[in-house]
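In: give the three-dimensional model of this entry:
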Amino acid sequence: MSLLRSSIVSALLLCSTSTMALSETPNVVASIKPVHSLVATIMQGVGSPQLILEGASSPHTASFKPSQAGMLEQADIVFWVGEDLEPFLEKPIETIGSKAHAIALGEVQGVTHLAPREGGAFEAHDHDHDGHADHDDHAAHDHGDHDHGHDHEEHAHEGHDHDHEGHDHDSHAGHEHGHGEVDPHVWLDPENARAMARVITEELVEHDPDNKAAYEANLAALNARLDSETAEIRDMLAPVKDKGFIVFHDAYQYFEKRFGLAAAGSITVSPEVIPGAERVSAIKAKIGELGATCVFAEPQFEPKLIAVVTEGTNARTGTLDPLGAALPAGPDQYFGLMNDLATSLKDCLAGES
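Out: The predicted structure is shown next:
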């Protein structure tokens, strides 16, 4: 009988220990699929983050839903890009998610920032913009010459220090910027993704030190994959680097800078606002003037505009999705997104689509 009691006690203690270990794993929420993918990669084998914005919804125009409130209420950590990209999350994070530690990954140390482009083929921003209706109208200054001197190659992986000991979490907001002065699509530079992943790892280790070894091993694997994927994409795009193209809205300059491409212009600044006839005529003229090879649509927004601006030109059409919305959420999503962007650009610019 005593042996039976001993077995029962041992089983209960084991169950209790397992429950404690499970409860110590932080409840993590991520805003958009690329951020979720980076977090899911670091958490592999430990836990799974929740995703707020699923499907093809754009963070520029999304509304916060009651069904999403539970995620923020129960969150220990919230990873998002920031208010310029996801204005719909700003107030809910401050109120519903006030108990969570919210990290705006677009503002962390190590992330390279570019100012929004405007002028010429890049439509001028509305400098009187008030509120958060759309991120691209937030620019508050004339940035003049848009060669910002950002040589992304100086951020190459060589020499990256991945020792996280002694990290000061107050440095997470190390880059102070006025609202709207930064293009928020920072994840499209893999070196920015590397910096974001480092901070994600440090934050998880701080909340869950028992799994430090797993988090840091996952970070090392992610960095190695970023190295190989970056090299593959650079080789893929090398033959089409001199081809001009027009994008639906100017979301890709981080990707362009990293891989030596250059969009000739954008159709609209505000993805949710249809450009007027004058703007459409200007883009058509620009396509002809530059001999732009391709004009790229986005799945989240009105595709008819692409047909309008390319009518009567020799430009081919393609689709770019900066969110990878059609890809399944998870650790592979970020790499699938980057590969899809590169493939779409290569195929259209090389005349293979």
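
In: when you work out contacts or count neighbours from here on, use the C-alpha atoms and nothing else.
Out: OK.

In: do you know how far the residue lying closest to P184 once chain neighbours are set aside is from S58?
Out: Excluding the flanking residues, the one nearest P184 by Cα to Cα, 6 or more residues apart in numbering is L85, at 5.7 Å. Noted for L85: a distance of 9 Å to S58, by Cα to Cα, to the nearest Å.

In: of those two, who's got more company?
Out: Neighbours around L85 and S58, counted as other Cα atoms under 10 Å, are more numerous at L85. The numbers are 24 against 21.

In: contacts only, for that one.
Out: P59, H60, H135, P184, H185 (Cα atoms under 8 Å, 6 or more residues apart in numbering).

In: with P275 instead?
Out: I267, T268.

In: that one: which element?
Out: Element membership of P275 [criterion: DSSP states H and E] is none; it lies in no helix or strand.

In: gap between it and L13?
Out: 65 Å.

In: same question, T313
Out: On the measure of Cα to Cα, T313 and L13 end up 73 Å apart.

In: for G288, which three-state class applies?
Out: helix (DSSP: H, G, I helix; E, B strand; the rest coil).

In: without its sequence neighbours, what residue ends up closest to it?
Out: T313 (6.7 Å).

In: burial of that neighbour, as a residue count?
Out: For T313, the neighbour count with other Cα under 10 Å is 14.

In: for the residue most central in space within the chain, which non-adjacent residue is closest in space?
Out: The residue lying closest to the centre of the chain (Cα atoms, centre = their mean) is W187, at 3.8 Å. The shortest distance from W187 to any non-neighbouring residue, by Cα to Cα, 6+ apart, is to A193 (5.2 Å).

In: how near is the one you found to L105?
Out: Counting by Cα to Cα, the gap from A193 to L105 is 9 Å.

In: quick one more, to check against the first:
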Amino acid sequence: MKRIYLSLLLLMVTALPLWAAESAVPQVVVSIKPLHSLVSGVMQGVGTPDLVVKSGGSPHGYVLRPSEAQLLSKAQLVIWVGHELESFLNKPLATLGQKAKQLELADALEPYLLSVRKGDGWESHAHKHVGDDHDAHDDHHYIKPDQHLWLDPAMAKRIVTLTAKALVEIDPSRQDQYQANAEQMIERLDQLDKHLKEKLEPVKGVPYIVFHAAYQYLEAAYGLNAVGSITLDPGRTPGAKKISEIHHKIKELNAKCVFSEPQFESRLVATVIEGTNAKTGILDPLGADIPNGPDAYFELMTRLGDNLYEGLK
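Out: Okay, the predicted model is just below:
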């Protein structure tokens, strides 16, 4: 009896590290809410990733809090867009996040990125993909990529696939779960894409202006006719001359709507549409008031589609 007891005890002790390794939830940190939602979907049933930029915040000019810095120091995996969009993470990730695996989406998805727009009025070639230009990395012909890459369900599907792969690398015991979750998310994204195509088809040719140049992926995906932005950099307020130019553009192109954003100054919109036939609307590329979780991305994109349709119909 004593020998049987010792054998059972030895078996339990030997199996303990495997059990502990399988039960430990990986520490995952995600920069912004839309990405957090996609990652949450892939991690569903396993755990919940931590979010850095909370509701109401913008990655443009964000200041990292001590509690958020602590999350980075403990992370096993950090998922973010990249150096251009979340520049506030550059130094912390070089120091605090050294031990973590980093999935920098702008780097991983470089062949699919669009080039950043130049000026507040956009030419038809603005939708050119960085990956389409063989000189894209030449010092004299470098095309700066647009990093608002989550605003297209096709890109979201790629993000989901990359996330599942990264999670399997740090947590291989749950490979089947991550892959099954990724497949379910991709099915939902296909349905979302179909819905948005049907919703936005009637307003494809209607001209409009956005607050800042954040929606190029959405516009390219659904053939929308955005003709300019109030500002390219939401951290800088345009001067009187620029506001006058935008006002003239609204009249000249008969823009149907000028969209503001909840994270930035909306009084500028009222100024530029004064004396024109344009109406106002709101577009939120981050989903400031949407609860975190796997459904947030779908609610965000559905709301963008609804707001565009209402503003342009």
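
In: rewinding a little: aligned counterpart of the residue nearest to the centre of the first structure in the second structure, please.
Out: In the second structure, the residue matched to W187 of the first structure (TM-score structural alignment) is W150.

In: just D227 of the first structure next, same as before
Out: In the second structure, D227 of the first structure lands on D190 (TM-score structural alignment).

In: and what of T343 of the first structure?
Out: Residue pairing (TM-score structural alignment): T343 of the first structure is matched to D306 of the second structure.

In: burial count for that match?
Out: 15.

In: what's the answer for A350 of the first structure, then?
Out: A350 of the first structure has 15 nearby residues by other Cα under 10 Å.

In: now C257 of the second structure
Out: Neighbour tally, C257 of the second structure, other Cα under 10 Å: 26.

In: how about the contacts made by it?
Out: C257 of the second structure neighbours (Cα under 8 Å, 6+ apart): P207, Y208, I209, A278, K279, T280, G281, G311, L312.

In: next structured bit after the helix or strand where L4 of the first structure lies?
Out: Element membership of L4 of the first structure, judged by DSSP H and E, is helix 2-24. Next along the chain after helix 2-24 of the first structure, taking DSSP H and E as the criterion, comes strand 28-30.

In: strands along the second structure, start to end?
Out: 28-30, 50-51, 77-80, 101-104, 207-212, 225-231, 257-260, 279-282 (DSSP state E).

In: now those in JSON lines, with distance to L18 of the second structure?
Out: Output for the strands of the second structure, formatted as JSON lines (distance: least, Cα to Cα, whole Å):
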{"stretch": "strand 28-30", "distance to L18 of the second structure": "21"}
{"stretch": "strand 50-51", "distance to L18 of the second structure": "25"}
{"stretch": "strand 77-80", "distance to L18 of the second structure": "21"}
{"stretch": "strand 101-104", "distance to L18 of the second structure": "22"}
{"stretch": "strand 207-212", "distance to L18 of the second structure": "50"}
{"stretch": "strand 225-231", "distance to L18 of the second structure": "54"}
{"stretch": "strand 257-260", "distance to L18 of the second structure": "53"}
{"stretch": "strand 279-282", "distance to L18 of the second structure": "51"}
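
In: re earlier: now for the residue nearest to the centre of the first structure: which residues touch it?
Out: P34, V35, A193, Y254.

In: what's around the third one, how many residues?
Out: Same thing as A193 of the first structure. A193 of the first structure, neighbours per other Cα under 10 Å, totals 24.

In: how close does it sit to H60 of the first structure?
Out: Taking Cα to Cα, one finds A193 of the first structure at 20 Å from H60 of the first structure.

In: how about the counterpart of R316 of the first structure in the second structure: what's its closest non-neighbour residue?
Out: Alignment note: R316 of the first structure maps to K279 in the second structure; criterion TM-score structural alignment. The spatially closest residue to K279 of the second structure, leaving aside those adjacent along the chain, is C257, at 4.7 Å (Cα to Cα, 6+ apart).

In: show me what that neighbour lines up with in the first structure.
Out: Match for C257 of the second structure (TM-score structural alignment): C294.

In: sorry, back to before: pretty sure the match of R316 of the first structure contacts I273?
Out: Yes: applying Cα atoms under 8 Å, one finds K279 of the second structure in contact with I273, separated by 7.4 Å.

In: ok, longest helix in the second structure?
Out: Looking across the second structure with DSSP state H, the single longest helix is helix 175-200.

In: burial of the nearest residue to Y142 of the second structure once chain neighbours are set aside, as a residue count?
Out: Nearest non-adjacent residue to Y142 of the second structure, counting by Cα to Cα, 6+ apart: A136, 4.8 Å away. Neighbourhood size, A136 of the second structure [other Cα under 10 Å]: 17.

In: could you do D347 of the first structure as well?
Out: 16.

In: where's A115 of the first structure relative to A104 of the first structure, distance?
Out: 18 Å.

In: mind listing the helices for the second structure?
Out: 2-23, 33-42, 66-74, 90-95, 105-108, 153-170, 175-200, 216-222, 240-253, 267-273, 296-312.

In: gap between the fourth one and the chain center?
Out: Mean C-alpha position of helix 90-95 of the second structure versus that of the full chain (Cα atoms, centre = their mean, to the nearest Å) differs by 20 Å.

In: give me the mean deviation of it from the first structure.
Out: Following the fit onto the first structure, the mean deviation recorded for helix 90-95 of the second structure is 0.5 Å by mean Cα distance after the TM-score superposition for the first structure.

In: report all helices and strands that that helix contacts.
Out: The contact analysis (3 or more Cα pairs under 8 Å, 6 or more residues apart in numbering; DSSP states H and E) places helix 90-95 of the second structure against helix 66-74.

In: matching residues in the first structure for the helix it packs on?
Out: The aligned range for helix 66-74 of the second structure is 66-74, by TM-score structural alignment.

In: just give the number of residues close to the closest residue to the match of T343 of the first structure other than its chain neighbours.
Out: Closest residue in space to D306 of the second structure, ignoring its immediate chain neighbours: K199 at 7.6 Å, by Cα to Cα, 6+ apart. Residues lying near K199 of the second structure (other Cα under 10 Å) number 17.
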